[in-house]
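S.K.: have a look at this prediction, sequence included:
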Amino acid sequence: MASLLYVCVRPERGAAEAEHASFQRALGVAELDQLDLVADPLSDEVLDRHDGFVIGGSPFNVTDAVKTPLQQRVESDLERIAARSLAGETAAFFTCFGIGIVTRMLGGALTLAHPESTRATEIRTTDAAFADPVFGPSAPLLSVFTAHKESAAAVPPGATLLATNEACPVQAYRVGERLYATQFHPEPSPQDFADRMTFYRNNGYFDAAEFGAVEAEILAAQDVGGEDLLRRFALTFG
C-alpha cells in the first residue's frame, strides 16, 4: 500500500502543480502520489491503495448556489474519502474548501459570516488540542495562511475543535482519530502563497488593486507553522 496521496481539487493547472509541490515539501516525503480530482474521478483502487489523503484547496465553495456537474462529482468523491476516514480505514487531512465538505457531511452548517482575506493570521489551539498528536506540539499559538469566503458556522456534530480565532471561530477540528479538517492552508511557504495569489487575483479573496501590498505582507510573514502540522500528520499516519 502506498502511503500518502495528494488530492487536487483546483481547476487551475499551474496552481495545482505548485500546491502539490508545497504539500510534498511540507509533509517531508521524497515522493507524493497525486490524484487530479478535477480530471479523474476517484476510483475504488486509488481509495484502497493509500494509508492517508491530503486534500488541497479550491475556488469551489460548498455554499455555491449553482454547481456544475464537475463540482458535484468532486464533492461526492471527497465525501467518499471522508467516509472512509470516519470508518477508521484511512487517515485524511482536508484543507480550506474541504472543511466545508466534512462539515456538511456531519450535519453541520456553513456560513459566509466569517471570511478571511489572503493573509497570515494567528490561531489558538484548544485544550483538547494539547493531547492531539498533530496539533499538540504547536500549542498554544501558531501562525497560518488563510483565504476563504465560507466556513463552518459552528463545530459540527461529533467533531473536536482543535483551533480557533476571533475572525473565524472554527479553524480546525478532528473527527474520530484519523480525520482532520482545517479552514486555513497549512502547506504553503510565504513564497508559495504569494505565487498562488497570481492565479486568484480576481476571485475576490483580496482587492486586486492592492495585489502588491498583499503580496509584500505575505512574503514578510514570519514563523508560519502550518507545515509542522502536516509533517506530524505524515509521521503519524503515513
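M.R.: On my side now, so go ahead. Numbering: from 1, shown residues only.
S.K.: from here on, just use CA atoms for contacts and neighbour counts.
M.R.: Fine.
S.K.: show me what the longest helix seen in the chain is in contact with.
M.R.: When the chain is parsed with DSSP state H, its longest helix is helix 69-86. Here helix 69-86 makes contact (CA atoms under 8 Å, 6 or more residues apart in numbering) with 9, 37-38, 41-42, 47, 53, 60, 90-92, 98, 101-102, 105, 175-176, 178-179.
S.K.: before we go on, here's another structure to hold up against the first:
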Amino acid sequence: MAQRRILVFQHHPAEHLGRFLPLFDAHGLVPVTVQLDQGDAVPDLSGFDGLWVLGGPQQVWQEQQYPWLVTEKAVIRSAVRDLGLPFFGLCLGHQLLAEALGGEVGPSKLPEVGILPVDLTEDGAAHALFSGLGPVMTCVQGHGAEVSRLPPGAISLARSPACGVQAMQAGRRAFSLQFHMELTSEMIDACLKLPEYKADFDAMLGEDGLRDFIVTNRHRAPQFEADAERILGNWVGIAFG
C-alpha cells in the first residue's frame, strides 16, 4: 500500500484526529501534525499529499487574538485553490475552508450542541463521499458559528434545521463537515473541561442533558466508528482513486 503524508492542522491538544488515527494507518495515511496554537511553523506543502484541518475553541474571525489564523487561511487557500491538494475539514476546519475560499462565517442563530441528526442534501445523497451512509446521519455537534454563505462554486452536501451547510464540497477534492466524526468519549471528556465548551454545553443541555449526552455518546460509539471508517474510505477513494 502506498504511503501518503497528510499535513494535519491542530488547534488544541484536546482536539486531535481521534478515531480517525487508527483508520489513517489502515489506509496508508501518515499524519504530520502541526499544532498551530502552540506556535508550530507551517511546513512546505510540496512535501504532502493532503491537508486535514481539525476543530478547536477558536472562532475564524478572532485573528487579533490568534494571529496564526491569517496564515492558516492563506495556506488553506493555496493548498486547495493553487495546488489542488485533497482536503478534509472538521468543525473549525470546515469554517476556515469556507472563509479562505471567499465564503462567510458568522455566529449561529441557534447553536447546535449534543447528538443530533443531519440530513444529506440531494447533492450529498448522490455524492461518493457519503456512499454507504443513510440520508440521515446522527452525529456529535458542538458549534456556535456556522457557514452563512458558501464560497463561489461550493455546494452544500448536508444540512440541519439550524444550519444550512453541515457538509460542503469546495473544490474537486476539498470537503468539510460542520459536525464531528473524530471525537472519542475520552476526547469529549477532555473538551468538556475547557471553559469555552463547558459553558455552551451547560447552557444548551443543562445538567441532566449533559449527563445524557455523555452516556448516549458512549452507547453510539460503534455507529460513530463505522461512520468515520466509511467517510474516510470514501474520501481516500475520491482523493487518490
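M.R.: Received it, and whenever you're ready, just let me know what you need. Owing to the predicted nature of the structure, the values given are computational and were not obtained by experimental measurement.
S.K.: returning to that earlier point: and the following helix or strand past the longest helix of the first structure, how far from the chain's centre?
M.R.: Remark: after helix 69-86 of the first structure, the chain's next helix or strand is strand 91-95, criterion DSSP states H and E. Between the centre of strand 91-95 of the first structure and the centre of its chain there are 7 Å (CA atoms, centre = their mean, to the nearest Å).
S.K.: show me what counts as buried in the helix or strand just after strand 91-95 of the first structure.
M.R.: Going down the chain from strand 91-95 of the first structure, the next helix or strand is helix 97-105, by DSSP H and E. Using 16 or more other CA atoms under 10 Å as the test for burial, helix 97-105 of the first structure gives 97, 98, 99, 100, 101, 102, 103, 104.
S.K.: which residues does the most centrally placed residue in the first structure contact?
M.R.: Nearest to the mean C-alpha position of the first structure, counting by CA atoms, centre = their mean, stands residue 95 at 1.0 Å. For residue 95 of the first structure, the contact set (CA under 8 Å, 6+ apart) comprises 54, 55, 56, 57, 181, 182, 183, 184, 185, 186.
S.K.: how far away is the aligned residue in the second structure for it from residue 174 of the second structure?
M.R.: Alignment note: residue 95 of the first structure maps to residue 90 in the second structure; criterion TM-score structural alignment. For residue 90 of the second structure, the distance to residue 174 of the second structure equals 12 Å [CA to CA, to the nearest Å].
S.K.: equivalent analysis for residue 24 of the second structure, please.
M.R.: Taking CA to CA, one finds residue 24 of the second structure at 18 Å from residue 174 of the second structure.
S.K.: those two: which is more packed in?
M.R.: Using other CA atoms under 10 Å as the criterion, residue 24 of the second structure and residue 174 rank with residue 174 on top: 25 against 19.
S.K.: the more buried one reaches residue 93, doesn't it?
M.R.: No. In this structure residue 174 of the second structure lies outside contact range of residue 93 using CA atoms under 8 Å: 11.3 Å.
S.K.: circling back to that earlier point, now, the contacts of residue 95 of the first structure that are in strands?
M.R.: 54, 55, 181, 182 (DSSP state E).
S.K.: what is the burial count for residue 25 of the first structure?
M.R.: As a burial measure, residue 25 of the first structure scores 19 neighbours (other CA under 10 Å).
S.K.: tell me the angle the lengthiest strand in the second structure makes with helix 92-100.
M.R.: For the second structure, the strand that runs over the most residues, judged by DSSP E, is strand 104-120. Angle, strand 104-120 of the second structure to helix 92-100, by axes from the mean of the first three to the mean of the last three CA atoms, to 10 degrees: 130 degrees.
S.K.: and the helices in the first structure?
M.R.: Using DSSP H, the helices of the first structure run over 13-27, 44-49, 69-86, 97-105, 190-197, 211-219, 226-237.
S.K.: which one of these has the most crowded surroundings?
M.R.: helix 97-105 (a mean of 24; mean count of other CA atoms under 10 Å).
S.K.: check which helices and strands it is in contact with.
M.R.: With contacts taken as 3 or more CA pairs under 8 Å, 6 or more residues apart in numbering; DSSP states H and E, helix 97-105 of the first structure sits against helix 69-86, strand 110-111, strand 151-152, strand 179-182.
S.K.: state the distance from the residue of the second structure most remote from its centre to residue 199 of the second structure.
M.R.: Largest separation from the mean C-alpha position in the second structure: residue 208, at 27.2 Å (CA atoms, centre = their mean). Relative to residue 199 of the second structure, residue 208 of the second structure is positioned 14 Å away (CA to CA).
S.K.: just residue 157 of the second structure next, same as before
M.R.: In terms of CA to CA, residue 157 of the second structure sits 30 Å off from residue 199 of the second structure.
S.K.: who has more neighbours out of these two?
M.R.: More crowded of residue 157 of the second structure and residue 199, by other CA under 10 Å: residue 157, with 25 against 13.
S.K.: just the closest of the contacts of residue 95 of the first structure to residue 222 of the first structure, please.
M.R.: If you rank these by distance to residue 222 of the first structure using CA to CA, residue 186 comes first, at 14.1 Å.
S.K.: surely the closest one and residue 233 touch.
M.R.: No. Taking contact to mean CA under 8 Å, the distance of 11.3 Å between residue 186 of the first structure and residue 233 leaves them out of contact.
S.K.: neighbours of residue 156 of the first structure, how many?
M.R.: 21.
S.K.: leaving out sequence neighbours, find the closest residue to residue 28 of the first structure.
M.R.: Nearest non-adjacent residue to residue 28 of the first structure, counting by CA to CA, 6 or more residues apart in numbering: residue 231, 6.0 Å away.
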